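K.L.:
any chance you could fold what I've pasted below:
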Amino acid sequence: MEIRPHPDWRQALVESYDDIFRPFGPSAAAPGLPAVDDGWRDLLERACARIRASVRTHGGSLRVTEISEKYGSLRIRWEGSMSPEAAARVEEAVDLAEARSATTCEVCGEPGVLRAGEWLATRCDAHGDGRHPAEVEQGIEHPHVERRFIDGHWHAVFRFYDRTSDRFVEADFPCSQVE
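P.N.:
Here you go, the predicted model:
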């Protein structure tokens, strides 16, 4: 009898959400297998639940094609076919996960900050490995810029991630028109 090792959380995540990692059946490869440390496990589980709910509620299909770290924060790539409303909700779930990763230690999941060194990494003090926090202008930490078509013109809407409520809040300053 062959004894299989217990799959780690990454494989378990793919198996739990096979409808978004392998929408074409269990034999299909899961190219989106997370390539990140353990500290981002919870935020990925939350993101997958939000993505699944969006697709089930609004219809369509998608496949997660990549989950990785770049410049100290999470990147989730996907492809699919769905209504604009469903796609917007999926993008919001992805944006929230990526924004939360910029405030979460990738090693342990505790609150963290972007740290500079040989490469950028989001780490808590305990896992900072002597890296100093990256310089970020006070008051504009974790910005998220969104383009919206308002009154016949494109505008930039600035939102910021609020870790406590796990949502975006709009900036108090006015939007500027963008081309």
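K.L.:
use CA for all of it now, contacts and neighbours both
P.N.:
Will do.
K.L.:
any idea how far apart the tips of stretch 21-28 sit?
P.N.:
Criterion C-alpha to C-alpha, to the nearest Å; first-to-last residue distance in stretch 21-28 is 9 Å.
K.L.:
what's it in contact with?
P.N.:
With C-alpha atoms under 8 Å, 6 or more residues apart in numbering as the test, stretch 21-28 has contacts from 14, 18, 29, 30, 31, 32, 61, 62, 63, 64, 65.
K.L.:
how far away from the center of its chain is the helix or strand hosting residue 159?
P.N.:
Assigned by DSSP states H and E, residue 159 belongs to strand 153-162. From the chain centre to the centre of strand 153-162 is a distance of 18 Å (C-alpha atoms, centre = their mean, to the nearest Å).
K.L.:
to compare against the first, here's the next sequence to fold:
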Amino acid sequence: MAVIVSWRTYLAQAHPRLFENDRPESSLGYARYQEGWRDLMDDLCATIEAALGEDEAFRFLGIGQKMGLFWIRWEGEVSADTRAKIEEAIHLAAKRANRTCTICGLETAPKEA
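P.N.:
Alright, predicted model coming up:
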């Protein structure tokens, strides 16, 4: 019998350096948003993992949306250079999220000023 794992649990298991994985569903960083941001978050996680040095640590404390806006809280033991890379990755993910449907994941064109 096949075990079906939710995409939220899969995301946490696919990026073990970033999430508490004993029980992903009860982790503070467990995805609390709809599936439309799934690819966006997978890309963000891969970018953060690539930025982390071998002896550095990162953990999501919260990921979600409020009034359609993407937010992330995190903590970690990282260098100033790594922190800058992580913050830039989060900033770019937030910009992408602001033009991505939370339900279907369809991206719209950026709004012009």
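K.L.:
drop the TM-score for these two in here.
P.N.:
TM-score for the superposed pair, counting by TM-score structural alignment, normalised by the length of the second structure: 0.85. Supporting figures: 111 aligned residues with a C-alpha RMSD of 2.3 Å.
K.L.:
okay, and the strand holding residue 159 of the first structure goes to which residues in the second structure?
P.N.:
On the second structure, no counterpart of strand 153-162 of the first structure exists by TM-score structural alignment.
K.L.:
buried residues, that strand. List them.
P.N.:
Judged by neighbour count (16 or more other C-alpha atoms under 10 Å), strand 153-162 of the first structure contains these buried residues: 155, 156, 157, 158, 159, 160, 161, 162.
K.L.:
quick check, nearest of these to residue 102 of the first structure?
P.N.:
Nearest to residue 102 of the first structure out of those is residue 161 (C-alpha to C-alpha; 9.4 Å).
K.L.:
before we move on, what SS does the residue nearest to the spatial centre of the second structure have?
P.N.:
Nearest to the mean C-alpha position of the second structure, counting by C-alpha atoms, centre = their mean, stands residue 41 at 3.9 Å. What DSSP: H, G, I helix; E, B strand; the rest coil gives for residue 41 of the second structure is helix.
K.L.:
what does residue 98 of the first structure align to in the second structure?
P.N.:
Using TM-score structural alignment, residue 98 of the first structure pairs with residue 94 in the second structure.
K.L.:
mind listing what its match touches?
P.N.:
For residue 94 of the second structure, the contacting residues are 69, 70, 71, by C-alpha under 8 Å, 6+ apart.
K.L.:
next: residue 27 of the second structure.
P.N.:
Counting by C-alpha under 8 Å, 6+ apart, residue 27 of the second structure makes contact with 19, 20, 21, 61.
K.L.:
if we use 6 Å, what do you get?
P.N.:
Counting by C-alpha atoms under 6 Å, 6 or more residues apart in numbering, residue 27 of the second structure makes contact with residue 20.
K.L.:
one step back: and whatever helix or strand comes next after the strand holding residue 159 of the first structure, what's buried?
P.N.:
The C-terminal neighbour of strand 153-162 of the first structure among helices and strands, as given by DSSP H and E, is strand 167-170. Within strand 167-170 of the first structure, the residues that count as buried by 16+ other C-alpha under 10 Å are 167, 168.
K.L.:
how much space between the match of residue 98 of the first structure and residue 1 of the second structure?
P.N.:
Separation of residue 94 of the second structure from residue 1 of the second structure (C-alpha to C-alpha) stands at 39 Å.
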